[in-house]
Structure formats: C-alpha cells, structure tokens
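Undergrad: can't give you the sequence, but here's the structure:
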C-alpha cells in the first residue's frame, strides 16, 4: 500500500518480491519503492532521505552519478583530476572514497551491523566510515565532489540549478554482469545465485536502485542542461582523450597535450586496476569485501556476450526495445553514439 515518507511516496516490497530477492541473496534487508518510478532502496534509506533531499548545495559542487557499475569509479577519477589541476600525487595518496563522499552509503549500515555482529571495534570503524554523507559534506571544504547512484529525482532538491552533474551510462547487459561479480564479492549480500538467476532480478527491477531504464532516462532527458554532462562508458572506452576534453570543457579547464597524455596513462585500464586509491582496499580491511579480486574488474565494453545464453539475449533485447521505444537513447558497443551537447 502506498504511503508518504517525507516528500516521497513509498510502497514496501510485497512478500512475493522479497521471496524472489531471497532466492539470490541471504541477507536480511527489507526494501521499499520510492517515488512515481518506484526506485528500489533498502529501508535504511528512510533514516536520512530527508537529510539528502534538503542538503544545502554550493555552486562549485560536482556530482558524479550513475546506475551502479556503469563506469562510476573511472569517471570519478577522471573528473577529480581535471578539476584539481591534474594533481596525480594527491590522487594516489588519498582514497577515492575520501575524495568523494558516497551520498547514500548509509543505506548499507543495517546489513553491515548484522554481518559484523559483536565485533565492537570493527563496528565502530564502519559506522565512522559510513556516517551520513550530508553530515560529512557539511564540514567538507569546497569544491566538494560527491558520488551517488541515486536517480536525478532523488538527489538533493535543485541539484542542477546549483551544482554540476556528470552522469555516466553503460549498456545494461554489461552493467548486469559487472553488478553480479561485484555483489558476489560483498560479504554483506551473501549472494548464492547463478548469473542467470541474478539477471532475472535485474531485468524485473528488483535490484537496489532499479528500475535501470528510468534511472538513465531521467538523466538523458536533462542532458542539454548547462549543468549536466552525460557520458557513455563505451564512449570513455573508445576514445578517452576526447571524453577527457569534454569533461575539461564542462568544468572550464584547459590543459596541454602533455598533461592529457599523462592523464590517459594514469587512467589506462591496466594502471587503473592496480591503483589502490580507487580499488576499495579499505572495504577489504573492514571485512566488507572478500580478499580475492579487485573492485576494478575487466572494464570491457561488450563483455556481456561471454555471459549470456541465447534465451537471455532474446529476453534482454526485448526488454531493452520495450524500454527504449519512442526514444533516441541507444546503448551501442559498435561506437556509433548519439551524444548531444
């Protein structure tokens, strides 16, 4: 039954929806759908949703927003370096999580408390690490850099009227594969499903931050706003140099060819994958992630083909066609982009 929570409408997951979730994950989270599009968020969102909505903004705030596993981390590093005069030494010495408070990270606290149990020292460390971002950002000096997987409609009110947003989107088939492998590495989720089982949750809008297409469409519809820069992950993969120059233009920065060359080397996938400042190594120390593997995985555009059988391909193509009908938004791995400035 729909009801109000602060400024938002809210519908709790049904028993059937929770049962489908439990087939994939063994954690104890409960979920609600927020707003007209029914964005899926854990009930932990309700604790600070109003703090996020009413968070005071500053004209030099920069948000990097996306649906999860769409190239967020790569884009964050790119944006931060261009905004901060290519300060590679500082970028390597300060974890990306410290440079970019995660706006809604607090939604994970209930499941992490359950995971940690009676380890009071580790619990204290995690609660300090995951303080609500509006609280952290209140004392953060300008310019502030903010990460979020929230759709545009759930970001602080008036975000585009005051701050700048770089939104990155990725082919949902690659997003699904990347999400699956990342969630498997997170102890708090205790995922026990095959990719095919996970994929059912994904295309049926039962994953956190879903529905995927509504999320991307909200940003796409605002792509021509002067404070919005809409990027495709595939665009970054194809020609990172051109994408970097678009970001620099957006942020009012100019650099030499030599500086861009160093930037591209820093962001080259092999180097980026080994960069401990962006690989959530602190999550492993806190016991949130498994010790094996990296947060930065393969970074391959079009790699979904290695994970989908024929039935999944057909169903996913139909799902994409249904959601993109009457729109000029397209996810293409053949590098033909319809990007409007």
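TA: Now that the structure is in, tell me what you want to look at. Nothing here was measured: the structure is a model prediction, and the numbers come from that model.
Undergrad: make it CA atoms for all contacts and neighbour counts henceforth
TA: Noted.
Undergrad: burial measure for residue 202, as a count.
TA: Residues contacting residue 202 under the criterion other C-alpha atoms under 10 Å number 21.
Undergrad: below is structure B, check it against A:
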C-alpha cells in the first residue's frame, strides 16, 4: 500500500465533508464503528466488508485501497465523457443514451457488453471478493480505462472527493444522474441481493441507508457535490424522474450538451431502444449473461431478481410503510433545504 493510503485505527464522530479536489489529496482508510461493521458483515456475508475512505467518509470495499490512489491520479483527457451517479439512479439507462449519442447511434457497436465499451472505473474493487472465471473480462477496470482509445466513455459511482483530480483542471464532459432517494434505496436493496448476495430485510437496509452506512454512502454529499456544479459548462445534471417523464426531451438535451445533432426520427429510434422493455431484454446492458456465469445458468429461472428490475417512479410505495416513508422525507428535506434541488 502507498504511503498515501493509511488505515486509521481511530473512529472519530461524524463530521461534515466537502469536495476536496486539490492537488496532493491524501487518501486514508478507517474501520467502521463496531455495531455497523458487524451488521454489514452479516448482511454481505464477509468480514470487513466495507471501510470508510477519506476524504469524503465514503464507504467502499477494503480492496479500494489497491486502486484508490491510481484513480485519484488517473490522466483525464479533454475528450473523455463521464457518466457519474450514486448507484441505482438509472445510470445504465443514461449511459446507454450517452454512448449511443456520442457514437452517432451505432446500434451494432452497442451490442458489445456495456462494461467493455464504457467501463465502471472502480468495478475491480466492487467485485474483488467474487469468485470464478466470469470475472476475467471485467477485471482490472482501472487498467481498462487507462488503455482505452479516445474518446473514452467512462462510468463511475464515486463522489467528487474520490474521482480523478484532473477532472477539475481538464474539465471533460460529465453527465450526472440523480434520483428520488426512496426509489433509489429500494432499487439498491434488490441490486445488492442479486449481485452481492445480500442477506437481511429491506427495513434493516433502510436503517443503514438513512445512516449513510451502505456502499458508496454518504448519499447527499454525492448528489449535492454535483448539484452545486450544475451550472458548469462541462456538467449536465439529469434527474431520473425527468428522463422517465420525457425521454425524447432528455435525448435532445443530452445531444445538445455533447455537441451532437439528431433528427426527430433518430430521437424516436433511440427512445425506443432506451425503453424499459427494450433495455430489460438487451443482454448488453441487463447483466444477465454475467449473472448466469456468476451464479449458474439456472439461477435466473429460480429468482424474480433482475438487474433491470421495474424502471418505475414511485415503486417505494410498494415497499415502505407510512412511518418509514416519512423518515425518508424528513431526511431528504433536511439535506435539501435551501439548495433548490427537489425530487418527485
């Protein structure tokens, strides 16, 4: 481990965090509070499942220590296009839109697995504990990004504090996607069950989510870090709910941001490709070929879990009672007060 990556033994109390993109960032790693660590380890079925990364107090798998500094020092290119979001905000959907607009609707090229053509930068750490030969084509995600020819299309769920330092100076195009946190939490829970074999109730997961003690938390620091930069010419801030309400409008907005012109017929063709039914059937984006290799070809026939699950606004109503929903509402209001940001 680098001298810049230090595991801290102490566990200080909560403190505010703010974007820290200055040159010379020091990464450090801290063990979680014992009660939280035990809950997470039980739910994820492994010891030391998550650590806290500074700056940002971001919860990540401990294997992030192997790539964290390399990500911080990644060479950013002016013609990069980044898609950044907290997990389960419709980022796969948005990235398919961004990649196809940037590649002049190359639907043939889009048949390649999305993780290959637009890799998730930190995937190596996220999947480090998974076993099997299926990992080989997805391993070394940072190296994959480094080796890509320009223009690169890159995806990340990391917050500003952990993204490459050069994003500030080079200022490539960045599309950020946000979503109502209640729907985001529901989707995240089912994703963790499917991909990471999470055990435990939805209510237990919500408790940790509200405490910012789930992977890639804290939530609001992540979202507001980009919301505060939404007026920067190199940043496009999209909301999942707006994309659902007006997919064609989101396509036009994104095309304009990327400097591309689409005809009305092209907008409609792309909107059809991006429809929920189309995305759910598309093996390049629905992860089903990977999940079948990971869990066995019979797995998907025995579970209702899917990577592309419902694609709905307001599905939280099918999972949360009034008391829990109210807690989420107060939590959201507390963090969004005076920011100008709101969610349906």
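TA: Cool, the structure landed. These numbers come from a predicted model, not from an experiment.
Undergrad: tm score of chain vs chain?
TA: TM-score for the superposed chains, counting by TM-score structural alignment, normalised by the length of the first structure: 0.88, backed by 318 aligned residues with a C-alpha RMSD of 1.9 Å.
Undergrad: list the contacts of the aligned residue in the second structure for residue 203 of the first structure.
TA: With TM-score structural alignment as the criterion, residue 203 of the first structure lines up with residue 210 in the second structure. Residue 210 of the second structure makes contact with 328, 331, according to C-alpha atoms under 8 Å, 6 or more residues apart in numbering.
Undergrad: how much space between the residue nearest to the spatial centre of the first structure and residue 154 of the first structure?
TA: In the first structure, the C-alpha nearest the mean C-alpha coordinate belongs to residue 68, at 3.3 Å (C-alpha atoms, centre = their mean). From residue 68 of the first structure across to residue 154 of the first structure, the span is 15 Å (C-alpha to C-alpha, to the nearest Å).
Undergrad: quick check: closest non-adjacent residue to residue 132 of the second structure.
TA: Nearest residue to residue 132 of the second structure, sequence neighbours excluded (C-alpha to C-alpha, 6 or more residues apart in numbering): residue 294, at 6.9 Å.
Undergrad: the strands in the stretch 1-150 of the second structure, which residues?
TA: For the stretch 1-150 of the second structure, the strands defined by DSSP state E, counting those that start in this stretch cover 6-8, 28-30, 51-54, 58-60, 81-85.
Undergrad: before we move on, back to that, the first structure: which residue goes with the residue nearest to residue 132 of the second structure?
TA: In the first structure, residue 294 of the second structure lands on residue 287 (TM-score structural alignment).
Undergrad: in three-state terms, label its match for me.
TA: coil (DSSP: H, G, I helix; E, B strand; the rest coil).
Undergrad: can you get me a residue count around it?
TA: 17.
Undergrad: contacts only, for the corresponding residue of the second structure for residue 105 of the first structure.
TA: Taking TM-score structural alignment, residue 105 of the first structure has residue 123 as its aligned residue in the second structure. By C-alpha under 8 Å, 6+ apart, the residues touching residue 123 of the second structure are 138, 139, 140, 141.
Undergrad: and residue 109 of the second structure, how far from residue 284 of the second structure?
TA: Separation of residue 109 of the second structure from residue 284 of the second structure (C-alpha to C-alpha): 10 Å.
Undergrad: and those two? which has more neighbours close in?
TA: Of the pair residue 109 of the second structure and residue 284, residue 284 is the one with more neighbours under other C-alpha under 10 Å, namely 19 against 13.
Undergrad: which residue in the first structure aligns with the more buried one?
TA: The pairwise alignment with the first structure assigns residue 284 of the second structure to residue 277, based on TM-score structural alignment.
Undergrad: could you give the number of residues near residue 145 of the first structure?
TA: Residue 145 of the first structure has 24 neighbours, counted by other C-alpha under 10 Å.
Undergrad: quick one: map it onto the second structure.
TA: Residue 145 of the first structure maps onto residue 153 in the second structure, by TM-score structural alignment.
Undergrad: how near is residue 110 of the first structure to residue 139 of the first structure?
TA: 25 Å.
Undergrad: and residue 306 of the first structure, by the same measure?
TA: Counting by C-alpha to C-alpha - residue 306 of the first structure and residue 139 of the first structure are separated by 46 Å.
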